[in-house]
Each structure stands twice: as structure tokens, then as C-alpha cells.
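Peer 1: predicted model, plus sequence, below.
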Amino acid sequence: MDVRTRFKPDVGFPDEDVEDRIREAVRDQMGIQSVLRPRTRSACEPEIDSLVVIEIICSIEEVLGIKLPTTFAPKGGYDSVEACVGDLVAETRAVWNASVREEEHHDR
């Protein structure tokens, strides 16, 4: 895993870029879903379903150049955009930091 492909690890985790990308991906996916499934969401359906979360994860991978586990997507999805963004930023930061530590260890 080469985290240097997109961002420099010594600068730190690009929180703002990742959050912006997640929000952009959520908007895009919500728009796509409204076209594919033009119906009112029932009370028991999550605002962001797990398939949409997988699409968002792929978008984050594209930005950072690292592989994220699909297990980030909770079964059923997220009940709010804020919960999705907060969780994915935190999970992505953890993978980023682990990747940076691994690279630093290999560079020695």
C-alpha cells in the first residue's frame, strides 16, 4: 500500500479532502438512487443504504490510492449523512495511519 501515491504522509491525513469526497459521493449516489428508485423512503429504510456506502468507499480509495475494507459498510447502511461521513472519515483515517506506519517501518 503506497499512501504516497496521492498525498504525502508527513503532511498528515487529508481530513478535509476525504470529508469533501465523501459528501460529494453521497450527493452523487443519492441523486442516482432517486432516479433508479423514484419512491418515498419508508421509515424503516436507512437514508444511505450499504450499497451506496460501498460506492462511497470506492470513491475514497480513488482519492487516497489505498484499499479500504468493505466491512466499513454497516449492514443496513446509515440513518443519516452525518453518521456516514463521521464514521467513514474516522475509519479511513485509521487505515491511512496504519498504512503510513507500515511504510515507515519498511523504509527503515
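Peer 2: Received the coordinates, thanks.

Peer 1: hey, let's count contacts and neighbours off CA atoms from now on
Peer 2: OK.

Peer 1: packing partners of the lengthiest helix in the chain?
Peer 2: Counting by DSSP state H, the longest helix found in the chain is helix 81-107. When contacts are defined as 3 or more CA pairs under 8 Å, 6 or more residues apart in numbering; DSSP states H and E, helix 81-107 packs onto helix 15-36.

Peer 1: which helix or strand lies directly C-terminal to the helix it packs on?
Peer 2: helix 50-64 (DSSP states H and E).

Peer 1: if you count contacts, what does that following helix end up packed against?
Peer 2: helix 15-36.

Peer 1: run the last query once more with 10 Å
Peer 2: helix 15-36, helix 81-107 (3 or more CA pairs under 10 Å, 6 or more residues apart in numbering; DSSP states H and E).

Peer 1: in TSV, list those along with mean neighbour count and distance to K75.
Peer 2: Formatted as TSV, these follow (neighbours: other CA atoms under 10 Å; distance: least, CA to CA, whole Å):
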stretch	mean neighbour count	distance to K75
helix 15-36	15	17
helix 81-107	15	12
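
Peer 1: turn those helices into TSV, columns for distance to I56.
Peer 2: Formatted as TSV, the helices and strands packed on helix 50-64 follow (distance: least, CA to CA, whole Å):
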stretch	distance to I56
helix 15-36	6
helix 81-107	9
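
Peer 1: before we go on, here's another structure to hold up against the first:
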Amino acid sequence: MKFEIADIADLKLCSPFARSLARWIFRRYVVSRNDFRTHAMVVATDTKEKSKFVGFPAQALEAILREELMAVAEAEADMNGFALPKEPGVAAVAPVPMDSLVVVEILCSVEDVLGFQPKDATVRTGGYTSVQDALDHMMPRLENQWLKKQGESK
């Protein structure tokens, strides 16, 4: 399977569902091609399941983001020639620079949990210095967006 730059540029002409699906397929292709950690579980939801959350799904959202960010951090560490610590808590605060464009691509992994596509501006321009830095910055912003979509205020 080969992706051309023109194929990705054409995503702006597609429906939101088609863009989401294409991003998901492309991201999985890139992850498997670059020998990052593969994901064993694919979560499929429909519109009925999206409304099952009574409050902001912070735990589910943080778990997905942490998993995706750790995969990025591991890849960055490998490319820069150093290893992350084995303990997840220590690895999350290890200084591993993550590009903002890569983190923006991760946001599509939380669309099913949130029920909408988060804004790209959720991610800090310039990226993050660690997984925990990214989580600490994005989680409040995602919650604010979720509350706005629900018609509530914080």
C-alpha cells in the first residue's frame, strides 16, 4: 500500500468521516511501517455509544493519549539514539522532544471518545518536552472543548 502526497491533500475535499477514516488508516500504516508499537485493539463506536458518557471522559481520554504519546516518545527516543526508562511513570516525564505536528495527528485517536474532532490549536505550537508535559497541557483544553460542545460552562 502506497500513499501519495496528493492523496493526503485530497482529504480536505472528503466528508469528516472519510477524513477520520483516512487519517486512521494512514497513521496505522505509518506506525506499522516505521516499526512502532502496533495496536492490538481497534475501537469502533457509533453515534449511540458516543452519548453514553454522562461526564467528561477524562480517564478514557488520558489512557488513549498516554498510549499514543508513549509510542511517539519511544520512536523519538529510538531515532535520537537513547532508550526510555522501563517504568511507565518515569518514562512519561523523561525529556523527549515531541513535534507539535506529530501530536496533532494523535488527536484523531480521541475523536470517538469525545464525539467530535478536537481543534488543532489544542496542541502547543513548538511541541512538548515530555509525555506528561503534553498531557498536562492538552487535557484541560480538551475538557473545555467538550464542555462547549455539551453546552455547559466550566
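Peer 2: Looks like it arrived, so ask away. Please read these numbers as outputs of a predicted model, since none were measured by experiment.

Peer 1: what is the equivalent residue in structure 2 for A90 of structure 1?
Peer 2: Alignment note (TM-score structural alignment): A90 of structure 1 maps to P140 of structure 2.

Peer 1: which residues touch that match?
Peer 2: 58, 122, 146 (CA atoms under 10 Å, 6 or more residues apart in numbering).

Peer 1: identify the residue of structure 2 aligned to D79 of structure 1.
Peer 2: Aligned partner of D79 of structure 1 by TM-score structural alignment: T129.

Peer 1: can you tell me how far its match is from A22 of structure 2?
Peer 2: From T129 of structure 2 across to A22 of structure 2, the span is 29 Å (CA to CA, to the nearest Å).

Peer 1: cool, and V31 of structure 2?
Peer 2: 14 Å.

Peer 1: what's the local residue count around V113 of structure 2?
Peer 2: V113 of structure 2 is flanked by 20 other residues according to other CA atoms under 10 Å.

Peer 1: and the one 3 residues further on, by the same measure?
Peer 2: The tally of other residues near F116 of structure 2 (other CA under 10 Å) stands at 15.

Peer 1: are we agreed that it is in a strand?
Peer 2: No: according to DSSP: H, G, I helix; E, B strand; the rest coil, F116 of structure 2 belongs to no strand; its state is coil.

Peer 1: now for it: what does it line up with in structure 1?
Peer 2: Per TM-score structural alignment, F116 of structure 2 is aligned with I66.

Peer 1: hmm, that match is touching S99, no?
Peer 2: Yes: I66 of structure 1 is in contact with S99 according to CA atoms under 10 Å; the separation is 8.3 Å.

Peer 1: returning to that earlier point: what sits against the match of F116 of structure 2?
Peer 2: I66 of structure 1 touches 1-6, 58, 60, 92, 95-96, 99, counting by CA under 10 Å, 6+ apart.

Peer 1: now structure 2: which of the residues you listed match?
Peer 2: With both residues aligned by TM-score structural alignment, their matches' CA atoms under 10 Å, the contacts of the contacts of I66 of structure 1 that structure 2 also has are 6, 58, 60, 95-96, 99.

Peer 1: farthest-separated two in those?
Peer 2: The distance between the two most remote of the kept ones among the contacts of I66 of structure 1 (CA to CA) is 17.2 Å, for C58 and S99.

Peer 1: aligned partner of L65 of structure 2 in structure 1?
Peer 2: By TM-score structural alignment, L65 of structure 2 lines up with I22.

Peer 1: how far away is that match from D15 of structure 1?
Peer 2: 10 Å.

Peer 1: okay, and the common contacts of those two?
Peer 2: V89.

Peer 1: and the residue lying closest to R23 of structure 2 once chain neighbours are set aside, how many neighbours?
Peer 2: Leaving aside its sequence neighbours, R23 of structure 2 sits nearest to C108 (CA to CA, 6 or more residues apart in numbering; 7.4 Å). Using other CA under 10 Å, C108 of structure 2 has 20 neighbouring residues.
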